[in-house]
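Novice: return atomic coordinates for the entry below.
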Amino acid sequence: MKVVTTREDLRAARTGLDDLGFVPTMGYLHDGHLGLVRRARRECAGVAASIFVNPTQFGPGEDLTSYPRDLDRDLSLLEDSGVDLVWTPRVEDVYPSGFATNVQITGVTEVLEGARRPGHFGGVATVVTILLALMRPRQLFVGQKDLQQSVVLRRLVADLGLAEEVVVCPTGRESDGLAMSSRNIYLDDAHRQAARVLSTALRAARAAYASGQRDAATLRGTMEAILAAEPLADVDYVSLADPDTLVELEGPITRAAASLAVRVGRPRLIDNTLLHEDDPGLG
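Specialist: Model prediction:
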C-alpha cells in the first residue's frame, strides 16, 4: 500500500492505477468505512482512500480540534482491507497558499444540515472536488448514513463529470442499531444507551409505512413521539423529505427519506432511512 502526503507524490503514485474506486474519509475509521472499502474492492481493480479532517466543513464551535484521530491505526486497517493508495495530506497540501476557489451547490444544500451548519456543504463540495480531480476515480464510494451529503455529492459528480458513478452504500450499524460514527466515542454509557432512540424512531416509521401508513405528518409524528420519550435526547430536527430534492413532504407519500438529527450528550448524531427501499440494518 502506498501512502503519500503531497499533491506531487499523489500524482506520481496514482500513475498505473486503473479502474479506481475511491473512499474519502476523515479518519478514525470504523467498520462502516471499511464496508465502503470492501465494496470498492469487489467492484474496482484498484482502491484508493484519503484521510483528511477538512477544516472548511466545520463551523464555529464545532469539534474540529477535538475530532478523533489515530492515523497509524487507520493505515493498518486500510492495508489489511486491501487498499492500494492512501492520501494523507496536510491542510496546506489540500489548500495551498493563495487558494481562492469555492464550490457551491444550490438547492439540496439549503435544508436540514445545510440550514443548521452554514458553509458546511460548501466545504464538503470544495474538498471533494479537489480529491476527485487528483484521484480521478471511476467510482466514488460513500455511505448513506450521511444522506444529505450523498445527495450533494451525486449532484456534484453529475454536474462536473468528476467520476462515472457515486455508489451509496447502506449505513453501517452496531448490533443494537446505532449508526456507526467516529463521534460515537464521545458517548458515555448512559448516552450510548439513549442514542439507540434514533434507530428505534426510524424503525417505527418503517413499520408504519410497511403497514400502509402514507401520511407524511403521521409518519413524522411517529418518530417525534419516540424521540420525545427519551429524556437524554435533544432533538434538532425530524424530517420526512423527498429523497432526491430533500424538500419536506406533506400529505400522502410514495417515496420518502426519513432523517433525524439529535444531540445525545456531547455528540450531535444523525441517522436516516429510505422508507420505500429495503434497509438491511433496520429491517
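
Novice: CA only for contacts and neighbour counts going forward, please
Specialist: Fine.

Novice: where exactly do the helices run in the protein?
Specialist: 7-14, 31-43, 71-80, 91-94, 113-116, 120-135, 147-160, 189-194, 197-210, 216-228 (DSSP state H).

Novice: for the fourth one, give me every contacting residue.
Specialist: This points to helix 91-94. 5, 6, 7, 54, 127, 130 (CA atoms under 8 Å, 6 or more residues apart in numbering).

Novice: quick one, which of the helices of the chain gets closest to residue 246.
Specialist: Ranking the helices of the chain by their distance to residue 246 (criterion: CA to CA) puts helix 147-160 first, at 7.7 Å.

Novice: of the contacts of helix 91-94 - the most surrounded one?
Specialist: Using other CA atoms under 10 Å as the neighbour criterion, residue 127 leads those with 22 neighbours.

Novice: and the gap between it and residue 160?
Specialist: To residue 160, residue 127 is 14 Å away according to CA to CA, to the nearest Å.

Novice: same question for residue 191.
Specialist: On the measure of CA to CA, residue 191 and residue 160 end up 41 Å apart.

Novice: try residue 257
Specialist: Going from residue 257 to residue 160 by CA to CA gives 25 Å.

Novice: repeat for residue 34
Specialist: Distance, residue 34 to residue 160, by CA to CA: 27 Å.

Novice: one more to line up against the first:
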Amino acid sequence: MKICRTIAEVRAVVRDLRLSGQTVGFVPTMGALHAGHMSLVAAAKAENDAVIVSIFVNPTQFGQQADLDKYPRTEEADCAMLEAVGVVAVFMPSVEIMYPDGAETIVETTKLANMLHGLVRPGHYRGVCTVVTKLFNIVGADRAYFGEKDYQQLQVIRRMARDLDVPTDVVGVPTVREADGLAMSSRNVRLTPEDRSAAVVLNRSLIAAETAARTGATIEAIAQTIRDTIETEPRARDPHVDIVQALTLAPVSGRPSGTIGIMISAAFGPVDDPVLLIDQREITL
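Specialist: Predicted structure coming up:
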C-alpha cells in the first residue's frame, strides 16, 4: 500500500491504475477508522478494481477550534487496517497542501447546506463540500463512498456532484451499528461509559419512530415520539429532530408517504464540552 502525502503522488497512482484498465473507488475519511469506515471500503472493493482512501482532518468543517484539536488522530492504526484489506493507496495531505496560502475559493450548496443541521452548525457543510470537491478533483475516482449516517451531508454531496457535473458517482452506504444499536462514530470514543450506554436511546427513538410511521402516525406525532423517547434518558440533552423528504430535504407534514428521512441529534457529556451525536433512518411507506 502506497502512502501519498502530495497531490502529485496520488495522481500518479491513479494514472497507473487507469493505464492498466482498472476502475477506482474512493473513500474520503478524517481517520480514526472504525467498522463503519471499513464498511465503506468493503463496498468500494466490491464495485471497483482498486480502492484509494484519504485521511484528512478538515479544519474548515469545524465550528470550534477545540473540536478540531480533540478530533482523534490514529494514523498508524488506520493505515494498518487499510493495508490489511488491500487498499492500494492512502492519501494523507497536510493542511498546507489542501489549503495553500491565498486559497479563497469555496463550494457551497446554497440551500441544502443552510437548513436543518446546517443551521445548528453554520459553515459546516460548506467546509465539507469544499474539501470533497477538492478531493474528487485530485483523485478522479469512478465512485466515491459515504455513510448514510450523516443523511444531510450525503444529500449535500450528491447535489454538489450533480450541479457541478462531477464525473465521480456518489454512493451511499447504510449505517453500521454497534451490537446494541448505537451508530458507529469516531466521536463515540469521547463518551464516558455512562454516556456510551445512554447514547443507545438515539437508535431506540428511531425504532419507535418507524413503528409509529408504519401504523399511520402523522409527521408531527412521529417527531413527538422521538422527543419523548430521547427525553426518557436524562443524560441526553438538546434533542433535535428533522423529518424531511428524501433527497430534497424538503419539510413534510401530515401523514407521510413515499420515502422520508429522519435526522436526529442529541448532546451527551459535560455541558461545557459536549459530544454531539447524530443518527438517521430512511423509511419508505
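
Novice: re earlier: looking at residue 257 and residue 160 of the first structure, which one has more neighbours?
Specialist: Neighbour totals were compared for residue 257 of the first structure and residue 160, and residue 257 leads with 22 against 9 (other CA under 10 Å).

Novice: grab the nearest non-local neighbour of the more buried one.
Specialist: residue 274 (4.5 Å; CA to CA, 6 or more residues apart in numbering).

Novice: kindly report the same for residue 144 of the second structure.
Specialist: residue 26 (4.6 Å).

Novice: the one you found -> the first structure?
Specialist: Mapped onto the first structure by TM-score structural alignment, residue 26 of the second structure lines up with residue 22.

Novice: then residue 156 of the second structure?
Specialist: Using TM-score structural alignment, residue 156 of the second structure lines up with residue 152 in the first structure.

Novice: quick check: the aligned residue for residue 225 of the first structure in the second structure?
Specialist: Looks like residue 225 of the first structure aligns to residue 228 there (TM-score structural alignment).

Novice: count of neighbours near that match?
Specialist: For residue 228 of the second structure, the count of nearby residues is 14 (other CA under 10 Å).

Novice: list the contacts of it.
Specialist: Taking CA under 8 Å, 6+ apart as the test, residue 228 of the second structure contacts no residue whatsoever.

Novice: go on, residue 204 of the second structure?
Specialist: 181, 229.

Novice: how does it look with 10 Å?
Specialist: Going by CA atoms under 10 Å, 6 or more residues apart in numbering, residue 204 of the second structure touches 180, 181, 182, 226, 229, 230.

Novice: take the residues you listed and map them onto the first structure. Which survive?
Specialist: Among the contacts of residue 204 of the second structure, the ones still in contact in the first structure (both residues aligned by TM-score structural alignment, their matches' CA atoms under 10 Å) are 180, 181, 182, 226, 229, 230.

Novice: residues near the aligned partner of residue 240 of the second structure in the first structure, how many?
Specialist: By TM-score structural alignment, residue 240 of the second structure lines up with residue 237 in the first structure. Other residues within reach of residue 237 of the first structure by the criterion other CA under 10 Å amount to 14.

Novice: from residue 184 of the first structure, how far off is residue 237 of the first structure?
Specialist: Per CA to CA, residue 237 of the first structure is found 19 Å from residue 184 of the first structure.
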